[in-house]
Each structure stands twice: as structure tokens, then as C-alpha cells.
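A.B. asks: Here is a sequence with its predicted model. Questions after.
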Amino acid sequence: MNFSKTDFDKDLDEIAEKFKNNIKLLDRSYRLKTYKQCFVGSEAVDYLVQSGATANREDAVLLGNAFLEMHLIEHVLRDHPFKDDYLFYRFVGENERGNYSIDETTGESIKWDNFLGAVEKVQDESLQPRLPQPDFESLNPKDQHVAKHVWPMDKYNTVLLNYVHPPEWKDPNPNKKDGSSTYDLVVIGAGVGGLITAAGSAGIGAKVAMIEENLLGGDCLNVGCVPSKAFIHCANMAYSVKGDTKRLEEAGIFVNPETVKVDFEKVMERVRKIRAEISQHDSAERYSAELGVEVYIGRGKFTSEKSVIVNGRTLYFKRAVIATGGYPILIPMTGLKELHERSISVDPTDEPRPIVTTNETFFNMTKQPKNMVVIGAGVIGMELAQSMQRLGTHVTVLGRSGKILPKEDEDMAELVKTQMIRDGVSFNLSIAEYKTIKLTGRVLDNGYPEMEMTFVEKGKAGETKLIFDSLLIAAGRRPNVTGMELELAKVDFDTKRGLLVNDKLQTTNPRIYGVGDCCSEFKFTHAADFMARTVIRNALFFGKGKMSDLLIPYATFTTPEIASVGLYGKDLEERGIEYRVFEKHFKDNDRSICDDTKEGFIRFRVDAKKDTILGCSIVGEGAGNMIGEVTLAMQSSTGLGSLASVIHPYPTTSEAIRQAGDAYNKTKLTTTVKSLLRGIVKFQS
């Protein structure tokens, strides 16, 4: 009996009923023992594939394990999961065909939700480090995200908006007379997490709706990865010919830095151009016409545990995914909120506007500031501060922790700070309190109003004043979880931590999952990508993928770069794990010597008793590209000693990875082993 497409739209109970009514039951013997009325796992897999219930044998095993979790079937000895093997299974309930869909412990009908698990604390057994979090204590817990602001409306931003927020977009036609629609999956949020979830689910036959209030592509395309890397590229090129003349001269290249001009307007135009070129990949039209996703542009709000309303239409779902991301926070400081609101005002009479930005509005700048203040010494603050300095704006970085890039090893972060000081960046990282910010009343020749900030420094009496014409707030991000009526969906959340999810990324409503910045401290595009892949398996295919199983590398694209994967030393010490450190410095690497990029090193943290890699950090040119090899080694359980046998092209900086493996292997050459080896050599004829 074949399962049709209609069957898949029905409850899992109905699919299970067909399986139970058609699988062949026999008395079977193994090792002189007879098992009554059972079936063989591999034969059940044959049936599920041949009947069309699943596309392949792997999916059949997933489905079989779902039946096992539902207590529909069990191994005859109860010591095996469902496998594609010659193992015996039987139906629960005295081998009788009948009402199998009742949970004997609760008396409730068994649904998909029953075997997906409850919200639970993730155990500290993964190789994910603990990341520093923003200080939310003095922020309004009811604060809501302000929509991203796109400016100027030139040809490039027009192209961008036509792709990711088309003004004439029409919602899909309803499939019910009352105007409602029913979906296998509804995704709220069209950043990377939402896009991957929606496209991946639609690609395997699910009926999917995706809701986005603002810009498809989310932070990554519009205000994050794409524009920032285009911007950093321009800054680094400017530095190579204007700020690094000593290095050029040592290479026999002489450039007069006075004749090198940075056209800031052209730099920002290029950023907008690149963003527009890439935006078609995330366009509403592509996801609708090519990928089979029904796209709604509007604000989605839950109306029940299995419905959401958008643009006046109710969408019912079997499963839902919240992928609403996060947004930058504004620190408490008298006058800041008012100046920020004025800076993004669309009132054409409100000129000149102060330049008070977050990463969401930073790339709207057209004129170059003379003096910029950056509040926040994390990744966003450091990348943009260094780039602005290299393009010719004097930058001052303010912070409270006394250090930059707080998640990284301090000596590695110090190398970045040292380079930024060489570039001309000023640092004051001992701020006790930000007091006030206001306009001075003076407008500079670049058209920007001048601002004055007062703050209190630790250990100093009185207040310090700072004058500047541009401010970037990069003090942390907050999960975007308010304004969706999550209470009606029975989804618990916290305005600091975001959605409360279990290790399978399932919220307190087992129909609804979370993906990305709205529920994770790993606020990276690639983390949201792989969280989405995990959720697709868990929500639609009875998978048991865990967030804690993901090995997430990340990089900071300053000069020098820093990249890390796995646990840091402080994490290992907190967990009581003994470890050893192996390092190789780029000053000893032939390619680094040739390229004059000798600053930096690679640091492995390995188990104290074996070569298992527990974590790795790299600081130096190209660190972000190098960390992938280490991530692969850790993912595949390849030890540091084994990396010594991986042949790398010569000369490359990645040879430092192999050399670290050599360093580990040398520790195995004890005095006894060396003596034995010398003895063997002596006996050679």
C-alpha cells in the first residue's frame, strides 16, 4: 500500500496505522529461542521504502525510531534502537493489532510532540565555550527592536529593497474560504536561520510559509557580514598604500602617502553596490518562484499554540520556527536615545542629523567623519574601529572591561590592540559610567553636527569630556523576542537570553523551535545556518540533532585576524579538565617570513593524556581561513599527533598546524624510547 502526498499531510498516527496493518508478523527463531509474532528490522525498512513511505533506507530508519519512541514498537529484548539489520521487533501491547496510540503512562493520545522532549538545560559536555554576554542590567526589559533604516535611496539601495522588501509584494493566495492557510512549517524571520530553514524544508516537499517584517537576508546581508567585509577590504587596501609605507619600502616599493586619497563616498558606494549584487540570492521572488516558499512580508504574531496572524490572515501550522535574530542595544546615557532617534529620522527638515549609529545604520553614512567614538570593544566595535581609522577618521574606543575582544585569550587580543594603536586608534577601556551626550551646536564642514560626551573613569575624580562628530554603539546585542505574542503560543522567553529552548532547539511549545540569535549566545551567521539544518531534521524527520553537538568556529576580521574553535583555557579550567598547550609562531614559518606577516601564532589545547584537540586559537594573517582545518580535525576526532602526517604545500602558513603536530609527537619521545631507537639504529648493517 503506497503512502500518497495527502498521507504525509495527516497525523503521524495515521502513517503508523498503515505500517502496523501491513508489516508481516511471524514467529521467528534465533539461537534456539523463538520470538512470537515479530518482524525483522531490515524487512520493515524494505517495506517502508517500497511502499513510498520514505525516500530511502536512512529515512526509513528515522521513521522506525520514531515508532519506537512512540512506544508503538520495541526490540524483542529491548536492547536495540530500530536498525536496518536482522534484528527482531514487535508491536507493543501483547502483539495485538489495536489502539496503539495511547501513552500508557499518561493515558493521552501519542502525537509527534510526545517524542521530541521537553525544554532542558544543555549539559556542559560539548566543545562549545562560554561566551561573554552584554550587560543588560540597566536596560529596559520591554525595549523593542527598531526597524533597520536604509539610506541613501540611490540606485543600489533601490535594487536592494526591490529584492528583499519589494514594495508591491502580494501575499500568497489563501487555500481556505475564510482566508486562512495551513502549512507544514511556518518560519518567522528571514535572516540566515529562517532562509535556510524555509528553503531546506520546502526542498524536501514540505509546505512552508516564511514571514519577514523588514528585510529578507537579515543582518548578514543588510548590516552585517556582507557590508562589513566589503568595507574592511577597502580599509585594508588603503592601509597597504597609505599607512604601511615602511613595509612597502623594505620591499623596494616607494609610495608618497600624501598623494594617496581616500574617497569615503566612493568606499560606501562600493559597499552598497556589493550588497545589492548579492541581495538577489535572498530575494522574495527567488524564494517564492524558485524555492517553493510562500513568502509573507509583514509582522507575524502568534494567536494560539498552532497559529500565527500576518497581514490579517491566519496561518495554521504543524510546526513553526522562530528565527527573528537580535538587535544592537543602546547603553544607558542621558541624551543618547534622543540623538539616536534623530539620526534615523526620515523627516527631510531635520537636518543636519547627528551620526549616532549601530551596526544597523553604520553603512548609511556617506560623508566621512573626522572623529569617531566607538563604545564597545567586541568584534563589531574592533572591526569597524580599525577600518575607520585606516580610512582616515580618528577613532577612540571606549569600554568598561579593561580589555578588548574579551572572549579571546588576552595575549592574542593584545596583538590586535597593539596593531590598532599603531594604526592610530586611541583606547580608554576603564569607563565607570557614561553620563551624558549632547550637541555642541557646531556643524563641521562635512555636514555633521559636533557632539560632546561626558563620562566617569575608574579611579579618577570628576568627569571626562570628549568631542567628536560620529558615534558607533557596539556594546552588545539583544535577542529579538518581543512583540510576537509568544505568550499566546505558550512559548517561554527571557528578554536577555531569548527563547528558552532545549538542546534540540525546541521551545516550551513542542511544535515551535528557535534558530539563531534569538535563542543562542553563538551569534554568528554560520551558527544560525547549522542550527537551521538541525531544526529541519528534528521538526520534520524525527531527528535528535543537538545544539551541543555543533562545533562552531568563529573569526574576528581585524588585522591581525583572530579565529577560534572549541574550548578556551578558562573553560577547561572551570570544568576541571587537565590539558596541555602546543604553540607554533609565525615568526618561524617560512611563508610568513616571505610575506612579512610574522606576527602571531597558533595555540592548540589538547587533552593532558592524549592528543585529542579540545580547542584551538589562531592570531595572524589568514587565521579565519586556517581554522577550518582544525575544525575538521576536531569534528572527525583526528588528534593533533595525526595532523603531523598531513602534507601541506610548501611554503604556506598552514604548515604551522602540521608543525604543532610535530611538537606534540616529540613529547612521546621519552628517554626510554630514544634509547630504544638509538639501539635499533646501531644494529642496522
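C.D. replies: Good, I have the coordinates.
A.B. asks: going forward, measure contacts between C-alpha atoms and count neighbours the same way
C.D. replies: Noted.
A.B. asks: ok, which stretches of the stretch 201-350 of the chain are strands?
C.D. replies: Assigned by DSSP state E, counting those that start in this stretch, the stretch 201-350 of the chain shows strands spanning 208-212, 294-297, 300-304, 307-310, 313-322, 326-328.
A.B. asks: I'd like the ones you listed as JSON lines, with distance to Lys337 and mean neighbour count appended.
C.D. replies: JSON lines is the format used below for the strands of the stretch 201-350 of the chain (distance: least, CA to CA, whole Å; neighbours: other CA atoms under 10 Å):
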{"stretch": "strand 208-212", "distance to Lys337": "26", "mean neighbour count": "26"}
{"stretch": "strand 294-297", "distance to Lys337": "28", "mean neighbour count": "23"}
{"stretch": "strand 300-304", "distance to Lys337": "27", "mean neighbour count": "20"}
{"stretch": "strand 307-310", "distance to Lys337": "30", "mean neighbour count": "21"}
{"stretch": "strand 313-322", "distance to Lys337": "28", "mean neighbour count": "22"}
{"stretch": "strand 326-328", "distance to Lys337": "13", "mean neighbour count": "21"}
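A.B. asks: Minimum distance to Phe88: which of those strands has it?
C.D. replies: Evaluated with CA to CA, the strands of the stretch 201-350 of the chain place strand 313-322 nearest to Phe88, the distance being 32.8 Å.
A.B. asks: and the strands of the stretch 201-350 of the chain as JSON lines, adding distance to Asn428?
C.D. replies: Putting the strands of the stretch 201-350 of the chain into JSON lines (distance: least, CA to CA, whole Å) gives the following:
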{"stretch": "strand 208-212", "distance to Asn428": "39"}
{"stretch": "strand 294-297", "distance to Asn428": "43"}
{"stretch": "strand 300-304", "distance to Asn428": "42"}
{"stretch": "strand 307-310", "distance to Asn428": "46"}
{"stretch": "strand 313-322", "distance to Asn428": "39"}
{"stretch": "strand 326-328", "distance to Asn428": "21"}
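A.B. asks: Between these, which one is closest to Val159.
C.D. replies: Val159 lies closest, by CA to CA, to one member of these: strand 294-297, at 17.1 Å.
A.B. asks: to the chain's geometric centre, what's the distance from stretch 30-41?
C.D. replies: Here stretch 30-41 is found 48 Å from its chain centre; the criterion is CA atoms, centre = their mean, to the nearest Å.
A.B. asks: Pull out the buried positions in that stretch.
C.D. replies: Neighbour-count burial for stretch 30-41, with 16 or more other CA atoms under 10 Å as criterion, is recorded at 35-41.
A.B. asks: Gly514: which of the strands of the stretch 201-350 of the chain is closest?
C.D. replies: Using CA to CA and comparing the strands of the stretch 201-350 of the chain, the one that lies nearest Gly514 is strand 313-322, at 4.9 Å.
A.B. asks: how about the strands of the stretch 201-350 of the chain, which one is nearest Thr182?
C.D. replies: Taking CA to CA, strand 313-322 is the member of the strands of the stretch 201-350 of the chain nearest to Thr182, at 4.6 Å.
A.B. asks: and the closest one, how far out from the chain's middle?
C.D. replies: Taking CA atoms, centre = their mean, one finds the center of strand 313-322 at 23 Å from the center of the full chain.
A.B. asks: ok, second structure coming up, stack it against the first:
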Amino acid sequence: MECDVLVIGAGAAGLTVASGAAQMGARVVLLERGEMGGDCLNYGCVPSKALLAAASRAQAMRDAGGFGIAGVEPQIDHAAVMDHVADAIAAIAPHDSQERFEGLGVTVIRAHGTFTGPRTVRAGGQDISARRIVIAAGAAPLVPPIPGLDTVPYLTNETLFALRDRPDHLLILGGGPVGLEMAQAHRRLGARVTVIEAERAMGREDPDMAAGVLERLRAEGVEIAEGARAARVVGGEGAIRVEAEDGRSFEGSHLLVALGRRPNIDGLGLEAAGIETGKGAIKVDARLRTSNRRVYAIGDINGGLQFTHVAGYEGGVVLRSILFGLPAMARRDHIPRVTYTDPELAHVGLTEVEARAANGDRLEVVTAPYARNDRAIATRQTTGQIKLMVVKGRPVGATILGAEAGELVAPWSLALSKRLKLSDISGMVLPYPTLSELGKAASGTYFSPRLFDNPWVKRVVRAVQRLLP
């Protein structure tokens, strides 16, 4: 079989390339050994956000008192909650289905692919030759060799959403975004939850902003043990104990391993294609090409940022290269990330620490609190703030803690992508009352001292007033 573009993996990255290339006239073959839609649809973004939505409804019933409505403890049917999760997956699945892509003209082969040469892959008993090959095989849950872990039943994001019964006490290894999202969701749905983090929970994020998330989770009853590196796991079904290096011990009924993901490079036959790897991932250049210039690697498998939106973005970059021969290169400075806890924590660009290290005294940090936003006050969502990192009038980073932070970070991703100035943001006219006004308020905070505390501005205004008829 011969084609123009061979795509290995039908997750977000692979589907972006396959659909775009096919619709623009290329002959495309798509290989997928597992579920169409990949991790995001089946085990990641979609089911986790559906579970978080159910948990949010439960918590709203408890917290209704502030609105003059009697708060009540919700009656939760965990199996029905998981049915809701399954419904969300099923509703989106047709968009990623084999039938849809075959309708676009893609040849879909549901089999594992292995390189047999620089331009050839064997899959499903067929040898496929392609002008360009895109590896988008994704990643799998990272399960480290903790002594005893292989002797007890444990969950990962690939098995968590199959639970029909609520865990009595969920232990979570890992205090990153996935661990904390699932911690809050399960706590709000009635489980006891303990998060066990080897270093600092949300260690990648701005410490001041991350503290707001951790404070809320602890207030809701989630135990978060930081500096607790797991040394051993013992027990069996329904009774698992994690022992930390410092002597602390944590007991629960279920164990979720949420310690990151490892690229799926095994079994691809990369050596036969002359494709180099490093640090457990496929090496790529700025154009996302491997050491074999006819082969690209996009999404989680190249060791970069492991987000669905990054996978889709990289798919678009590769399409420009393989279809039009354009020297398209991937950027990283405008890529946002969001932790979907309540409150949400969103970020794009440089953190305050990174921006200060890169810019020194040129950096200005401005903030605007949710507590001064009229919509936040009306909806009792006043926890949080927006923090902007600004250099010579241009934002270089934005961090948002609070309600709908994932939505509010979008214009800042655009600002960094297009290198806009804060004056462009402050010049927007926004509907009132909305949370989106927070961004404009932060921009106003930057300009206020320059306008209102500047004696030269006041002198000019007075002079103009004397001259005006």
C-alpha cells in the first residue's frame, strides 16, 4: 500500500493531521491499535471533566446557603455518575470515529504499526510506504518501580473511570493537575481522599496562586501530604497502605497512580527508520521532524508539553510542512495550561519567577482581584486574582486563579501569540458584568499610575483646558 501521509495514532494529534491532509487532497492512511480518539476522549480530558462537572453540582447543593437557599447534603449514586461520564464520551465519540474518517477519505487500519525501513511501516499484515510519516502514538500512565506497587491493585486514569462503586478512601500518588482534579472530584462525591506528593503539590505553578487551590481542597476535606515520597506499597484489595520515606504511612481502600505519563515509543521499530530517541521520547527539531527528515513526531510522544491542545497545535504545524512545504516551526511561549479544580488555575507564558529571572528590574507585576469584579461578587465567586507579568508594556505571562480561569486565559494566549501590548487589551469594550473584565482591570492597574500619578500628565491636561474654547 502506498500513500502520501501515514499517521500512526488516532488521538488528538493524529486525527488533526489525518483529517486536514485528507480534506486537502492527500492520500492518507491512519493506524490505531486502540480506541479512536486516544487518551483525551476515552481516559483523560473528557471523562475527567465530566466527573468534575458532576462533583461541582453536588458541591453547589452543599454551598447554596449563601444565596438564601438551604444547603443540603446530596444523595449521590456513583454508578449513575459514571453513566454520565460514559454518556459524555459516547456523545463526542462519533466525531473521532473510524466511520467519520473513512468518510473523509482516510484509510483506517486498526492495528499496531512497526517501522521496517525509513519510509515503510508494517501494520495489520500490510506493508505501507509513505512519502511522509507522522508518529502520534501518544503516551501511557507512568507507573514507577515503587517496591510493592506491582503486588497491589492500583488505578490509573485508564482504569479509574470504569469504577462503578465509590471508593471509600482514595489514596492518590501525585499532587499535580490530574491528582488534584481527581482528589476534589471524588471528595465532593463523598469519598475520603488523601493526596501523597513527593515534593510540593502543584510544584510547577506559581506558589502564591497554587496556594489558593490547595487551601480550598483542604477546606473541603482533602488531605494533602507534601514531601512524602513513597518508599513502599503493601496490602490488597480494599486495604492498601503507602509508606513514605520519612516514616509517614497512609491507608486507604483504593490507590490511584497519577505521576505523569511516558511516551509510547516501545514496539515502533524506530531503529529501522533511523529515528533517534532521548529521555524516553522521540527527538524532534523546531519543525517537529525526527532524525529521519521524512518522519515527524507530534503530541505526547515527542516529550514536549502533554496537553491535547498542544497535540492539535502541533498537528497544524506539521500540516503546513507536509502539504505545502512551508518551514513551519512550533512555538511554546503562547501555550496555555489549566488545572480544572475549583478554583481553577490557568497560566500562559512566563511565571513570575521565570519572568523575573529573564527580565530582572524591567519586569512589572500587576494584579486584579476577583473580589473587585462585580460579576464575581454577584455570583459569590470572589476567590482568586489575575496576575500579569509585563515588560515594557507587553505581557510576557499571565496567571489566573479563580472561577472560569480556563476561559479567561484565552485572550492572554492570543496576546502572547500576536505580541500585543497591554494597551490593546485595555482598549477592548467588554460586556458588563462579566468575569472577562478582570483582564481589562489588570491592564488598567498597569496604566493607572502612569496616568493619574504623573505630574506631567496633569500639567498637560491643565494647559489644554486653558486653551480649549
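C.D. replies: Happy to help now that I have it. Small disclaimer: the values here were computed from a predicted structure and weren't measured.
A.B. asks: tm score of chain vs chain?
C.D. replies: TM-score of the superposed chains, computed with TM-score structural alignment, normalised by the length of the second structure, equals 0.96; 466 aligned residues with a CA RMSD of 1.5 Å.
A.B. asks: In the buried residues of stretch 30-41 of the first structure, find the pair that's most separated.
C.D. replies: Among the buried residues of stretch 30-41 of the first structure, the pair separated by the greatest distance (CA to CA) is Lys36 and Gly41, at 15.0 Å.
A.B. asks: Reformat the buried residues of stretch 30-41 of the first structure as a markdown table; add distance to Ile196 of the first structure and secondary structure.
C.D. replies: Formatted as a markdown table, the entries for the buried residues of stretch 30-41 of the first structure read as follows, by distance: CA to CA, whole Å; DSSP: H, G, I helix; E, B strand; the rest coil:
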| residue | distance to Ile196 of the first structure | secondary structure |
| --- | --- | --- |
| Tyr35 | 46 | strand |
| Lys36 | 46 | strand |
| Gln37 | 44 | strand |
| Cys38 | 41 | strand |
| Phe39 | 38 | strand |
| Val40 | 37 | strand |
| Gly41 | 33 | helix |
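A.B. asks: Which of these sits closest to Gly600 of the first structure?
C.D. replies: The shortest distance between Gly600 of the first structure and any of the buried residues of stretch 30-41 of the first structure, using CA to CA, involves Gly41 and amounts to 54.9 Å.
A.B. asks: The closest one against Tyr89, yeah?
C.D. replies: Yes - under the contact definition of CA atoms under 8 Å, Gly41 of the first structure touches Tyr89, with a separation of 6.7 Å.
A.B. asks: Surely Gly439 of the second structure is within a helix?
C.D. replies: Yes - using DSSP: H, G, I helix; E, B strand; the rest coil, the assignment for Gly439 of the second structure is a helix.
A.B. asks: The first structure: which residue goes with that one?
C.D. replies: Residue correspondence, TM-score structural alignment: Gly439 of the second structure in this structure matches Ile657 in the first structure.
A.B. asks: Same question for Gly252 of the second structure.
C.D. replies: Counting by TM-score structural alignment, Gly252 of the second structure lines up with Phe468 in the first structure.
A.B. asks: related to what we said a few turns ago, tell me who's in contact with the match of Gly439 of the second structure.
C.D. replies: By CA atoms under 8 Å, 6 or more residues apart in numbering, Ile657 of the first structure lies in contact with 584, 602, 630, 643-644.
A.B. asks: try it again with 7 Å
C.D. replies: Contacts here follow CA atoms under 7 Å, 6 or more residues apart in numbering; on that basis Ile657 of the first structure touches nothing.
A.B. asks: hmm, back to that, out of the strands of the stretch 201-350 of the first structure, nearest to Thr534 of the first structure?
C.D. replies: For these, proximity to Thr534 of the first structure was assessed by CA to CA; strand 313-322 is nearest, at 11.7 Å.
A.B. asks: which secondary structure elements does the closest one contact?
C.D. replies: In terms of contacts (3 or more CA pairs under 7 Å, 6 or more residues apart in numbering; DSSP states H and E), strand 313-322 of the first structure is packed against strand 181-188, strand 307-310, strand 512-514.
A.B. asks: can I get these in JSON lines with distance to Asn222 of the first structure?
C.D. replies: Formatted as JSON lines, these follow (distance: least, CA to CA, whole Å):
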{"stretch": "strand 181-188", "distance to Asn222 of the first structure": "18"}
{"stretch": "strand 307-310", "distance to Asn222 of the first structure": "23"}
{"stretch": "strand 512-514", "distance to Asn222 of the first structure": "22"}
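A.B. asks: Tell me which of those is the most buried.
C.D. replies: For those, the stretch with the most neighbours on average is strand 512-514, a mean of 28; neighbours defined as mean count of other CA atoms under 10 Å.
A.B. asks: How far away from the center of its chain is that strand?
C.D. replies: Centroid separation between strand 512-514 of the first structure and its chain, computed with CA atoms, centre = their mean, is 16 Å.
A.B. asks: Find me the equivalent region of the next helix or strand after it in the second structure.
C.D. replies: Per DSSP states H and E, strand 512-514 of the first structure leads on to helix 525-540 as the next helix or strand towards the C-terminus. Residue correspondence for helix 525-540 of the first structure in the second structure, counting by TM-score structural alignment: residues 308-323.
A.B. asks: To what extent does that stretch diverge from the first structure after superposition?
C.D. replies: Between stretch 308-323 of the second structure and the corresponding residues of the first structure, superposition yields a mean separation of 0.8 Å, by mean CA distance after the TM-score superposition for the first structure.
A.B. asks: The first structure: which residue goes with Tyr340 of the second structure?
C.D. replies: By TM-score structural alignment, Tyr340 of the second structure lines up with Phe557.
A.B. asks: residues touching Ala528 of the first structure, list them.
C.D. replies: Taking CA under 7 Å, 6+ apart, we find Ala528 of the first structure in contact with 192-193, 515-516.
A.B. asks: From Ala474 of the first structure, how far off is it?
C.D. replies: When CA to CA, to the nearest Å is the yardstick, Ala528 of the first structure and Ala474 of the first structure sit 21 Å from each other.
A.B. asks: that older thread, the match of Tyr340 of the second structure contacts Met382, doesn't it?
C.D. replies: No - Phe557 of the first structure is not in contact with Met382 according to CA atoms under 7 Å; the separation is 8.8 Å.
A.B. asks: of these two, who's got more company?
C.D. replies: Residue environment comparison for Phe557 of the first structure versus Met382 gives the larger neighbour count to Met382, 25 against 22, counting by other CA atoms under 10 Å.
A.B. asks: Identify the residue of the second structure aligned to that one.
C.D. replies: Using TM-score structural alignment, Met382 of the first structure lines up with Leu180 in the second structure.
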